[in-house]
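Engineer: Sequence first, then the predicted structure, then my questions.
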Amino acid sequence: MLLKVAPINSFSGTFRIPSSKPETQRAILTATLAEGTSRIFNDLRCDETQTMKNACRALGATITEHDGHLEIQGIAGTFPPIGRVIQSRGSGLVFRIVTALASVQPSPVVVTGDATLRNRVMEPLLQALRELGADIESIVSENKAPVVNWGRGLKGGTCHLPGDISSQFITAVLFAAPLAQGPVEIEVSGEVYSKSYIRQTLASLTDAGIKVSASDDMRHYQVEPSAYQAQDITIHEDYTSASYLLAAAALFPGRTVLTNAYGDSMQGEFAIVPILQQLGVSVTFDRDASLLTVDNPPGSLRGNFEVDVRDCPNIVPTLAALGAYVQGSLRVTGGRLTRFHKASRIEAMAAELTRAGVDIDVLYDNGICDGFEVRGARTYPGGVTLSSWGDHRIFMSLFLAGLRMRSANRFSGFEDVRLSFPTFLEDFTTAGVRTAAVQEENEPAQALG
C-alpha cells in the first residue's frame, strides 16, 4: 500500500516533540539490570521501545506501564535461566545489547530479528564478545543474526572494535561489561563515529552506579565489575524526531511552536538546531516552559553550506530533504555510517530525490559513500512514486520533501513511522496535510487525514 500526500502552502502550529528513543531504551536497560524498582518518566512508547521492553521482560524484568511513566523491577544483574528465543525484530540496538547480555546468563539464549536485521553487520561485536570469553554461534549465516549464545559467561579482559561501523557495538559491550567476572577494556581502532550515542551510554551507566571510564578520544574504555543501581529518570526530547518538524517549519513561512523541548541534550542530532540557524531560520528556547519556537518569515533558504554529520548521522535524510530547497548548495560529509543502517541512507535519498527532479550527487571518500551535495530549487513538479527503501527515516524525510512540490506524490513505507514517531502522520494532518492510502495507481483512495 502507498500513501498519497498532497502538497501544502504553509506549515505552522503547536506540536509535541516525541521523547528520546535512545534515552528511553538505555533507561529501560539500566533499570532492568538494577536491584530494586526504577521509574522512567516521559518515556517514548513506539515499536522499537516496545521491542526493548519485551526483550528485557524476557531477561527477567517486571515492567509496568503507567500513564506518563514506566515502573521496572530489576533483576539485580542475576539472570534467571530462561532458555528461550528473544526477538529483536528490526532493532539493531536490541539485538546487539541482548546478544552481549546473553553471554552472562546461565542458559543458552537464541537472539533473532527480522529480515532487515539479519542482513546487518554483526561480526565485530560477536568477535569482541568472543575475545571476552563468550560462546556465540550464528545459526544461519556466519557472523549474522540469528545467533545462539550458550551463556557461559564473560571472563573479562580486552576486546577490540572498529569505530567506523556502529557505535552500538561499543554500547553493547559497555552494558554487559559490569557483569563480567573481571575488568573489561575496549580498544577501538580508526576514527570513532557517532560519539554522542556512546556519551549517552556512558552517562546512563555512570548514573546507574557503574564504574566506567573513557579516554578523551573515545578509543579506550575501562569497566570494573559493578552493580547497577535503581533510580528515577526523566526522558528528554528526541532531536532526530524533532528534525522532521523543524525541517517542515524551515520549508514554509510562519511560526511553529514545539513542546516537550528541554533544550539541553547530549544527542548529536541536536545539531539540527544550529544548522537551521545557519540557514537563516530563527530557533529559540523557553526552557522554563519547555518550548522551542521556530520563526521563518521569508520561508526560503539561500546560500552555500557544508555540514559534517559524523556525530549526527540520523539527520542525514532530513538534511537531504532540506537541501532540495536550498537555493544554492548544501554539502553533507561524514555520513559513511549510514550505509550500515536499515537502508544505505545517502544512496536511498539521492536515488529517490533524483527521481523527483532534484539535483543531488553522492560524495565518495576512498570509494566509500560518505555524503552528498544537493543544489536546490524553489519547487519541483511532483507526481511521482517514491520508495522508503524499508527505512522509516527515509519515508519521513521524503514525505517532507514532497510537501513543497506542485503535485501529490506517493510513498511506500508509511506504516513504519510507528517504529520511532507514532504520531508523525497525525501531527502533519493537524498542520493541514491531506493524505490517502492507495493500493494501485488507478484504484480509489482511502482518506487517512
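Structural biologist: Structure's in. What do you need?
Engineer: only C-alpha atoms for contact and neighbour calcs from this point on.
Structural biologist: Noted.
Engineer: Mind telling me what element the residue lying closest to Thr354 once chain neighbours are set aside is part of?
Structural biologist: Among residues not flanking Thr354 along the chain, Ile360 sits closest, at 6.6 Å (Cα to Cα, 6 or more residues apart in numbering). Counting by DSSP states H and E, the element that carries Ile360 is strand 359-365.
Engineer: Isn't the residue nearest to Thr354 up against Ala350?
Structural biologist: Yes: look at Ile360 against Ala350 with Cα atoms under 8 Å: they come within range, at 6.1 Å.
Engineer: for the host helix or strand of Ala31, the distance to its chain's centre please.
Structural biologist: Here Ala31 sits within helix 21-33, counting by DSSP H and E. Here the centre of helix 21-33 is set off from its chain's centre by 14 Å, with Cα atoms, centre = their mean, to the nearest Å.
Engineer: take a look at this one as well, against the first:
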Amino acid sequence: MNLHLQSAILNLTSEISITGSKSETNRLLLLQALFPNITLDNTSNSDDSEVMQKALSLDSQLPISNSQLIDIHHAGTAMRFLTAYFAVNEGREVVLTGSSRMKERPIKVLVEALRQLGAQISYENEDGYPPIRIKGQKITKDKVSIPANVSSQYISALLLIAPKLENGIELTLAGEITSIPYIKMTLALLNDLNIQTSFEGNVIKVYPKQEVEPKLLTVESDWSSASYFFSIVALSEIGTQITLSSYKQNSLQGDSSLVEIYKKLGVETIFENNSIILQKIAVHDPFPYGEGWDGANTPDIAQTIVVTCLGLGIGCHLTGLHTLKIKETDRLEALRIELTKLGANISVTNDSLTLVATKEINSNVKIATYNDHRMAMAFAPLALKVPIIIENAEVVSKSYPDFWEDLKNLGFSCAPFGDASGQISEL
C-alpha cells in the first residue's frame, strides 16, 4: 500500500499513547523465557516483538528430541537474541532463518563469540549469514571477547543469557565501544532482577543467578517511536504542542537524547505525570551540530534527524553511523537516494552523512521504504512542508503498527495512492 501524505489542519494540542519500547520488550521477553516468574506490562505491539514472543512460545512447546525451523522474517533483534538463547537451551536443535534481507545481514561476530563459549552453531548456506543451525549446549566457559564497534545487539545477546550460564560471563570488548546506551539498558534490566553485573573499562561481567524473585516489570514507551513526533513538532508552527505517554525522565533508552538534540531544532520537552509535552519554540542555531553530531550511540534516530533538518532548511553533518549499513536496508545509501529525489544536496560515506542546507523541497515525490519501517516514519513528517508519497507504508508495523492512525488523529491526510496493480496514478 502506498500512502499520499499531506497535512490538513494540524491539531495544535494533541495526545498520543505509544506502546512499550521494542528494545526493552525484546530483552525482557528473553529474560522472561529464562526466568518464567517475571511478569511484563506495556510490552510493544510491534511485529518484531510478536515474532520474538512467538518463537519463544514455540520453543516451550517443542519436544526436546525434535528440531524446528523458526522464521523471524525481518526481525534483526530477534535473530541476534534468539541465536544466543537457543545456543544455551540444552538439548534443543533449531534452524533460525528470516527474510531475504535477513539472509544478507551478518551474524558471524555473534556466532564466533558463542563458539568461543562452546556453542554448536553452523551455517546452512553462506558462511557468516543466516540461516543458522543451533544445537543447544550446556555452557561452562565464561570468558569471551567481541569487537566493540559492532551492533550492540550482539553484545546484549551475550549479556542476556549470561545469568543462566554456570559461571556467568566475562565479556571483553575490543576497541572503541559504540551504542553504549543499549548495553547499559541491558545491564540495568539485569540489575532490576537483582542480577549482579559490572562494567569497567572494556570488560563487562555478569554473574550467574539460576533463579530470580517474582517481579512485575513495566516497559517504558518507545523513544525511537517518539522521535517522529519530535520531528513533527520541529516542522510545525510555533505554538504546536503534542503530549506523549508514558515516558521517564531517567530513561534506560539511549534515544531519550532526543530531548537535547531537538531542543536545538526548536522543540522544548516538558516531563509531567509520566508523559512528555513537546512544544514548538524558535530554532536558535542554524547549524546545531557544529562539527557534526555523533550518532554512534543512537543510530536509530539518525534518519529522523536528517529529514527534520531538510524540512527546516538547515544543513547537518552526522557521524558514527557505520551500523546503519547492516540494518533492514543500507540506511545511509537509502537516505542518499531518497533525499536526492526531494532535491537535497547530500553525500554519504561508510559511517557519515552530510546534508547541505536547501530551501526548496520537491513535492509529490514517491519515497521508497526498502522494507525498512524507519524510512517510512522518518520521511512522513515532511508532509507538513510538501505532499509526499510513502511506498509500502504498511512496513511501519515492524515497530509501530498504529503510526498512520496516530498521524491521522494529528490532522494528517493519509490517503491510499495508486491503482490495484500497484502503479502510481496521476495526481
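Structural biologist: Arrived safely. These numbers come from a predicted model, not from an experiment.
Engineer: hang on, the earlier thing: buried residues, the strand holding Ile360 of the first structure. List them.
Structural biologist: 359-363 (16 or more other Cα atoms under 10 Å).
Engineer: Just to confirm, what residue in the first structure is aligned with Gly76 of the second structure?
Structural biologist: Under the alignment (TM-score structural alignment), Gly76 of the second structure maps onto Gly92 of the first structure.
Engineer: is it true that its match touches Leu117?
Structural biologist: Yes: using Cα under 8 Å, Gly92 of the first structure is in contact with Leu117, at 6.4 Å.
Engineer: Those two: which is more packed in?
Structural biologist: Remark: of Gly92 of the first structure and Leu117, Gly92 carries more neighbours, 24 against 21, as counted by other Cα atoms under 10 Å.
Engineer: ok, that one to Lys144 of the first structure distance?
Structural biologist: Per Cα to Cα, to the nearest Å, Gly92 of the first structure is found 11 Å from Lys144 of the first structure.
Engineer: Helix or strand for the equivalent of Ala348 of the first structure over in the second structure, just tell me which one.
Structural biologist: Aligned counterpart of Ala348 of the first structure in the second structure: Ala334 (TM-score structural alignment). For Ala334 of the second structure, the host element (DSSP H and E) is helix 331-341.
Engineer: residues in contact with that helix?
Structural biologist: 303, 307, 324-325, 345-350, 352-353, 362, 365, 367-368, 370, 375 (Cα atoms under 8 Å, 6 or more residues apart in numbering).
Engineer: hmm, 7 Å instead?
Structural biologist: 324-325, 346-348, 365, 367 (Cα atoms under 7 Å, 6 or more residues apart in numbering).
Engineer: In that helix, which residues are buried?
Structural biologist: Under 16+ other Cα under 10 Å, the buried positions of helix 331-341 of the second structure are 331-339, 341.
Engineer: Could you list which residues are in contact with the match of Gly76 of the second structure?
Structural biologist: Gly92 of the first structure neighbours (Cα under 7 Å, 6+ apart): Leu117.
Engineer: Quickly note the distance from it to Leu126 of the first structure.
Structural biologist: Where Leu126 of the first structure is concerned, Gly92 of the first structure sits at a distance of 13 Å (Cα to Cα).
Engineer: Kindly report the same for Pro444 of the first structure.
Structural biologist: Taking Cα to Cα, one finds Pro444 of the first structure at 49 Å from Leu126 of the first structure.
Engineer: of the two, who's got more company?
Structural biologist: Ranked by neighbour count (other Cα under 10 Å), Pro444 of the first structure and Leu126 place Leu126 first, with 24 against 11.
Engineer: Need the counterpart of Gly128 of the second structure in the first structure.
Structural biologist: Structural correspondence for Gly128 of the second structure with respect to the first structure (TM-score structural alignment): Asn143.
Engineer: My understanding was that its match contacts Pro124; is that so?
Structural biologist: No: Asn143 of the first structure sits out of contact with Pro124 when judged by Cα atoms under 7 Å, with a separation of 8.5 Å.
Engineer: Return every residue with contacts to both of these two.
Structural biologist: Contacts common to Asn143 of the first structure and Pro124, judged by Cα under 7 Å, 6+ apart, are absent.
Engineer: What's the match for Val356 of the second structure in the first structure?
Structural biologist: So, by TM-score structural alignment, Val356 of the second structure is matched to Arg375.
Engineer: you'd agree that match is up against Val332?
Structural biologist: No: counting by Cα under 7 Å, Val332 is not a contact partner of Arg375 of the first structure; they are 11.7 Å apart.
Engineer: Settle it for me: which of the two has more neighbours?
Structural biologist: Neighbours were counted for Arg375 of the first structure and for Val332 using other Cα under 10 Å; Val332 has more, 24 against 18.
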